[in-house]
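Participant: coords please:
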Amino acid sequence: MSYPPDPNNPYGQKQPQGYGYPQQPQPQPAGYGYPQPPQPQPAAYGYPPVGQGYGFQPAVPQSMPGLVLTTRVLLFVIGGVQVILTGILLLVAATAKHEANTRHGDTAVFGNAAAGVLLVLGIVYLLASVLSITLGAKFGKGGPATRITTLVYGCISLLLGLLVLISGLSQSSTSNPGGPFGLIIGALWIGIAILWIVAMSTRDGVAWFNRPRY
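Facilitator: I've put the predicted structure just below:
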């Protein structure tokens, strides 16, 4: 005689699934009448996937690049030297004017002319010093206008340095004591001007002055 299995017996056999027994729920396959899970849409031909651009955005520099910082320091140094030269030229011009007022004839005419030339040079150096110091001060928050102005300033300085170098060469050929000094000043000024131009033309320099400002 067989006995029905005890439902409270944990060691009893599992009830087979078949006719008269409840079936376990089976996962329904996706098909007609059933919603399908969302599928990622492929990117269309010739277009980048959603959320991606055509390329990486250029990195925004967090600190001033080395060449730009060097240019800024040189602008401050050159501005200070130009202020000193302005003072010297104006002092010499005042002295020449005073001497011309105490003389007569050709000496007075020459003294007045020399005083006028020195006064003009002093004003030019004063304006150049203001420009140099102003540009250096704007390197921290300045934009493309600051970069372009510094680039133009460097090109003009390069031309002036070439003129001084040519003048020094001509004076050296005539055994003029001022020739070597002109060569040194001209070569130094050309080197500084080239550094300014390179710093304002490199990718890091352009990115620094084109960075967003908040």
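Participant: CA atoms for contacts and neighbours, from now on please.
Facilitator: Noted.
Participant: all strands of the chain, in order?
Facilitator: Taking DSSP state E, the chain contains no strands at all.
Participant: What's the local residue count around residue 127?
Facilitator: When neighbours are counted by other CA atoms under 10 Å, residue 127 registers 15.
Participant: what about it, distance to residue 83?
Facilitator: Look at residue 127 and residue 83: by CA to CA, to the nearest Å, they are 9 Å apart.
Participant: again with residue 122
Facilitator: 9 Å.
Participant: who's more crowded, those two?
Facilitator: residue 122 (24 against 19).
Participant: Which strands or helices does the longest helix seen in the chain pack on?
Facilitator: Longest helix in the chain, counting residues (DSSP state H): helix 66-101. Applying 3 or more CA pairs under 8 Å, 6 or more residues apart in numbering; DSSP states H and E, one finds that helix 66-101 contacts helix 106-138, helix 178-201.
Participant: Now show me the structure for the sequence below, then we'll compare the two:
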Amino acid sequence: MSFGDPNNPYGPPPQQPQQQGPGYGYPQQTPPQQPGYGYPSAPPLGQQGYGQGYGQPGYGGYPGGPLTMPGNVKAARVMLFVIAGFQMIGAVLIGLSAIAIKAAKNDEELKNDVDFQQLADFSSGALWAITAVVVAWGVLAIVLGAKFGSGGSGVRITTMVFAIITAVLGVYPFVIVGLVHTVLAVLVAVFVGKSDGAAWFNRSKYPAAHM
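Facilitator: Presented below is the predicted three-dimensional model:
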């Protein structure tokens, strides 16, 4: 009986080929995991907010605010400078009025008029005081407008208070001459008070934002 015959039913069972395991030093590769259906992968924390006008990453992954000054805020700053210009023009006119009253006091025909002299003294002093207030109000408008590029929420709140007071003074007592001030001041308060204005003044200041 020959065990070499492959057709012999009494022969030893045929040997099965051995499966080769992974060679040493060659780890098995696992297939890449696919994201679940309907759930797109989230971007890294540092990249959140890009492409929506809030490209400056803030601390903790939150957006730091707009990189450029919004159009409404730019318009509000220009209006502040316009208000300051009107303030300076008004200060010059009021100062000229005070000078004219002082010149009238020295008129030969009015020197003996006691009532006029008293009224002239009061009017001249009041006009110079008003001139100083008008100039100071115009300087404040310029300072606030200049702070729009680097100021924070404090500048925003101060600007809104300034605009509200200016609008009220434009209605009373300076009804006619203050009408332009009222319109401009209302627009300043609205533009600065909007959400994009809040985002600009509350933005992260590091690095410094572009104007």
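Participant: picking that back up, any chance of the helices and strands packed on helix 66-101 of structure 1 in TSV with distance to residue 144 of structure 1 as columns?
Facilitator: Shown next, in TSV, are those (distance: least, CA to CA, whole Å):
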stretch	distance to residue 144 of structure 1
helix 106-138	11
helix 178-201	10
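Participant: among the ones you listed, which is nearest residue 145 of structure 1?
Facilitator: When those are compared by CA to CA, helix 106-138 sits nearest residue 145 of structure 1, at 10.0 Å.
Participant: check the fit of that closest one onto structure 2 and give the mean distance.
Facilitator: After superposition onto structure 2, helix 106-138 of structure 1 sits on average 1.0 Å from its aligned residues (mean CA distance after the TM-score superposition for structure 1).
Participant: Tell me which residues of that helix come out buried.
Facilitator: 108, 111-116, 118-119, 121-122, 125-126, 128-133, 135-136 (16 or more other CA atoms under 10 Å).
Participant: what sits against the aligned residue in structure 1 for residue 201 of structure 2?
Facilitator: Applying TM-score structural alignment, one finds that residue 201 of structure 2 aligns to residue 209 in structure 1. By CA atoms under 8 Å, 6 or more residues apart in numbering, the contact set of residue 209 of structure 1 is 139, 142-144, 146-147.
Participant: With residue 154 of structure 1 as the reference, measure out to residue 209 of structure 1.
Facilitator: Relative to residue 154 of structure 1, and taking CA to CA, residue 209 of structure 1 is found at 16 Å.
Participant: what's the closest of the helices and strands packed on helix 66-101 of structure 1 to residue 24 of structure 1?
Facilitator: Smallest distance to residue 24 of structure 1 across those (CA to CA): 74.4 Å, for helix 178-201.
Participant: Output the contacting helices and strands for that closest one.
Facilitator: helix 66-101, helix 144-173.
Participant: Now tabulate the ones you listed in JSON lines and tack on distance to residue 199 of structure 1.
Facilitator: Shown next, in JSON lines, are those (distance: least, CA to CA, whole Å):
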{"stretch": "helix 66-101", "distance to residue 199 of structure 1": "5"}
{"stretch": "helix 144-173", "distance to residue 199 of structure 1": "9"}
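Participant: what about these, which gets the closest to residue 202 of structure 1?
Facilitator: The nearest among these, by CA to CA, is helix 66-101 at 9.0 Å.
Participant: That closest one vs helix 106-138, what angle?
Facilitator: Helix 66-101 of structure 1 runs at 160 degrees relative to helix 106-138, counting by axes from the mean of the first three to the mean of the last three CA atoms, to 10 degrees.
Participant: Can you find the partner of residue 98 of structure 2 in structure 1?
Facilitator: Checking TM-score structural alignment: residue 98 of structure 2 goes with residue 93.
Participant: Spatially central residue for structure 2, please.
Facilitator: Nearest to the mean C-alpha position of structure 2, by CA atoms, centre = their mean, lies residue 200 at 1.8 Å.
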